[in-house]
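[1] Below are the sequence and a predicted model; questions follow.
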Amino acid sequence: MAALVITNANNKGGVGKTTITVNLADALAREGFSVCVIDLDPQSNCSQHLSKTLIDPDRSIVNVLQAADDDLPLDFDSFLTETIIDNVKLLPSTLKLDGLESDIHNAYVNPLLVLKRRIEPLLDQFDIILIDTAPSLGLWLRMALTVSSKVIIPADTSGQYTMQGTKDLQKFIKQVQRDVNPELETLGAVATKVTATNASQAVMGLLSIQFNMFETVIHSATVITESQLAKMTVLQHARTSRCAKEFVNLAREVLSRCGLQPKRKNKPGPKSKTTVSTLATQELEAAS
């Protein structure tokens, strides 16, 4: 069976797209699924979080998109990177992706199909492909939605501009469904950065009118920031926390909405760690 391809999308930044991608990948892998994460964001935060090693600029999504048609199908052993999660591979991004959009537009009659044609070998290699996208309504998001069967919308409940951003995204998704991918389905919106404040609860209420909301919500939690600093997932860093349980529940709800059953019982994650990993330390030192 071909891989289930899911894009996490929102044209507003800071809503939790990458956080959901990273932790959903871990939770799905713990349910027994082989997962590939494709980073389509030039900021490459997802790649920096997941990769076990520093990103090789010659083994990224940029090189995949630049590959000539004559080189297809690609051997992805040359591009996929090991991650901090068992049973999860990464097709990383780099800042070079930011300057590639005009080249793709100029080189192809139908640039939307470039990603779809190039990742075809991955569809038989993995159970689930998760695509992390940039906060924009540009070519990379359109490409991701063209190749995807499902889209998840992380919705920040702490921001005053959430509603307008999600309305714009809805229109964009409908255009892709109409023009290139009628099979694309919005699985639902995930409320993120949820708190007990009146403002957060009000935004959740408005979102529930506009979207088919996931029952699982992701609360604002310090363990999310701690896990990012430690280059770990929340399940690895604090597996007994409420936040970790929320990502497990979200993964199971995603599977249920896609008509899939877990392949195995959840395995307990490693004990909570509070130290920053060696690679994270290297990156912090390099940035200083």
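    Done, it's in.

[2] switch to C-alpha atoms for all contacts and neighbour counts from now on
    Noted.

[3] quick one: residue 154 is in a strand?
    Yes: with DSSP: H, G, I helix; E, B strand; the rest coil as the criterion, residue 154 is located in a strand.

[4] Need the nearest residue in space to it, chain neighbours excluded.
    residue 190 (4.7 Å; CA to CA, 6 or more residues apart in numbering).

[5] what helix or strand is the one you found on?
    In this structure, residue 190 is located in strand 185-192 according to DSSP states H and E.

[6] Which elements pack onto the next helix or strand after that strand?
    Past strand 185-192, heading to the C-terminal end, the next element that is a helix or strand (DSSP H and E) is helix 198-210. Counting contacts by 3 or more CA pairs under 8 Å, 6 or more residues apart in numbering; DSSP states H and E, the secondary-structure elements packed against helix 198-210 are helix 162-179.

[7] Between helix 198-210 and the helix it packs on, find me the angle.
    Helix 162-179 and helix 198-210 are oriented at 20 degrees to each other (axes from the mean of the first three to the mean of the last three CA atoms, to 10 degrees).

[8] what's in contact with helix 162-179?
    The contact list for helix 162-179 (CA atoms under 8 Å, 6 or more residues apart in numbering) reads 10-12, 137, 142, 145-146, 155-156, 182-184, 203, 206-207.

[9] So which bits of it are buried?
    162, 163, 166, 169, 170, 172, 173, 176, 177 (16 or more other CA atoms under 10 Å).

[10] Would you mind giving the residues you listed as CSV with distance to residue 101 added?
    Written out in CSV, the entries for these read as follows (distance: CA to CA, whole Å):
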residue, distance to residue 101
162, 27
163, 28
166, 24
169, 20
170, 23
172, 18
173, 20
176, 18
177, 22
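
[11] between those, which is closest to residue 285?
    Set against residue 285, the nearest of those by CA to CA is residue 162 (35.0 Å).

[12] before we go on, here's another structure to hold up against the first:
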Amino acid sequence: MGRIIAIANQKGGVGKTTTCISLGVGLARKKKRVLLIDFDPQGNSTQSLGYNPDMLEVTVSDVLDRVIEKDYTIANDYGIIHSQEGIDILPANIELATMEMKLLAVYIGREKILDKYIQMISDNYDYILLDCKPSLDIITLNALTAADSVLIPVQAQFYSVKGLEQLLNTINQVVTGGLNTRLTIEGILLTLANPQTNNFKEIKKVVEGAYGQHINVYHTHIPRAVTAEEAPASGKSIYLYDGTGKVAAAYEQFTQEFIKEA
């Protein structure tokens, strides 16, 4: 059974999707079988890997619909795209936004719809990465209920760090409330960093001081770079778009650290 990791932060613009794709491709480059589930109605992971969300016949919404209808005859490759970068992706589009109302209408087990699907296909992968939307609702709760652990990208700035507490409280409620007692925190990854500044050094010190005793704070940090902002529009990961740049090097180092600590 593959490890299921939710990449989550309720704050947008922290490099969540870039981290999800870069870790996925980094793991695939190390011969791991990886599925990325785009679980954000904006479809950012889908677009960032070169696919038009509005042109796809099957997305994660269709998969969830079939599970809600108790159709468990879903083929292992139903809706899954085999990308040129070595990872599989279950795409998303704006239809996922309407899924919240459908999930809320499920009387029993609304938080476990995604989990039921993942249990059907998890043996096909070493890692399943869930790119969560930047909010804490029933969609994200489905991801947290299905996951083994949560990877938290945090932009190296004061307000991003301050917002960590809400996500950590939600994770704690998922565990203590019995929705997913196996859920742990994979670690905190500092992103969009400028390591030469005093601000970054102070933020790093605050994060390690506040959380480092109980939560893994990765030694690797991801620097800010124009190429990382340009890569999604090109439909390529940072490895294809700027493979010799500092962001690709940082994600390669992070992937090695991630595997070593797994």
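    Done, it's in. Keep in mind that what you see is a predicted model, and the values were worked out from it rather than measured.

[13] all strands for the stretch 51-200 of the first structure, in order.
    When secondary structure is read from DSSP state E, counting those that start in this stretch, the stretch 51-200 of the first structure shows strands at 81-82, 88-91, 128-133, 150-156, 185-192.

[14] Which among those is found nearest to residue 97 of the first structure?
    Taking CA to CA, strand 128-133 is the member of the strands of the stretch 51-200 of the first structure nearest to residue 97 of the first structure, at 11.7 Å.

[15] Mean distance between that closest one and the second structure after superposition?
    If you overlay the two and look at strand 128-133 of the first structure, the average distance to its match in the second structure is 0.4 Å (mean CA distance after the TM-score superposition for the first structure).

[16] Identify all contacting residues around that strand.
    Residues outside strand 128-133 of the first structure that contact it (CA under 8 Å, 6+ apart): 3-10, 17-18, 21, 25, 33-41, 46, 123, 140-141, 144.

[17] Same check on stretch 96-108 of the first structure?
    By CA under 8 Å, 6+ apart, the list of residues contacting stretch 96-108 of the first structure from outside reads 40, 41, 42, 61, 62, 111, 139, 140.

[18] Run a quick neighbour tally on the fifth one.
    I take that to be residue 62 of the first structure. A total of 22 residues lie near residue 62 of the first structure under the criterion other CA atoms under 10 Å.

[19] OK, contacts around it?
    The neighbours of residue 62 of the first structure, taking CA under 8 Å, 6+ apart as the test, are 93, 94, 96, 97, 100.

[20] My understanding was that the residue nearest to residue 154 of the first structure contacts residue 211; is that so?
    No: taking contact to mean CA atoms under 8 Å, the distance of 9.5 Å between residue 190 of the first structure and residue 211 leaves them out of contact.

[21] These two: who's more crowded?
    The residue with more neighbours, out of residue 190 of the first structure and residue 211 and counting by other CA under 10 Å, is residue 190; that gives 27 against 17.

[22] Need the distance between the two termini of stretch 75-92 of the second structure.
    Terminal residues of stretch 75-92 of the second structure lie 18 Å apart, using CA to CA, to the nearest Å.

[23] which among the contacts of helix 162-179 of the first structure gets closest to residue 81 of the first structure?
    Distance ranking of these against residue 81 of the first structure, using CA to CA, places residue 145 first at 23.0 Å.

[24] in stretch 43-62 of the second structure, what counts as buried?
    Judged by neighbour count using 16+ other CA under 10 Å, the buried positions of stretch 43-62 of the second structure are 43-53, 58-62.

[25] coming back round to it: mind putting the strands of the stretch 51-200 of the first structure into CSV with distance to residue 244 of the first structure?
    Rendered in CSV, the data for the strands of the stretch 51-200 of the first structure read as follows (distance: least, CA to CA, whole Å):
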stretch, distance to residue 244 of the first structure
strand 81-82, 22
strand 88-91, 18
strand 128-133, 19
strand 150-156, 17
strand 185-192, 14
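
[26] Please report the distance of the residue nearest to residue 4 of the first structure when sequence neighbours are not counted from residue 197 of the first structure.
    Leaving aside its sequence neighbours, residue 4 of the first structure sits nearest to residue 128 (CA to CA, 6+ apart; 4.7 Å). Applying CA to CA, the value for residue 128 of the first structure to residue 197 of the first structure is 35 Å.

[27] more crowded one of those two?
    It is residue 128, of residue 128 of the first structure and residue 197, that has more neighbours when counted by other CA under 10 Å, with 23 against 10.

[28] what sits against the aligned partner of residue 92 of the second structure in the first structure?
    Matched to the first structure by TM-score structural alignment, residue 92 of the second structure sits across from residue 93. By CA under 8 Å, 6+ apart, the contact set of residue 93 of the first structure is 38, 39, 40, 41, 42, 43, 44, 47, 60, 61, 62.
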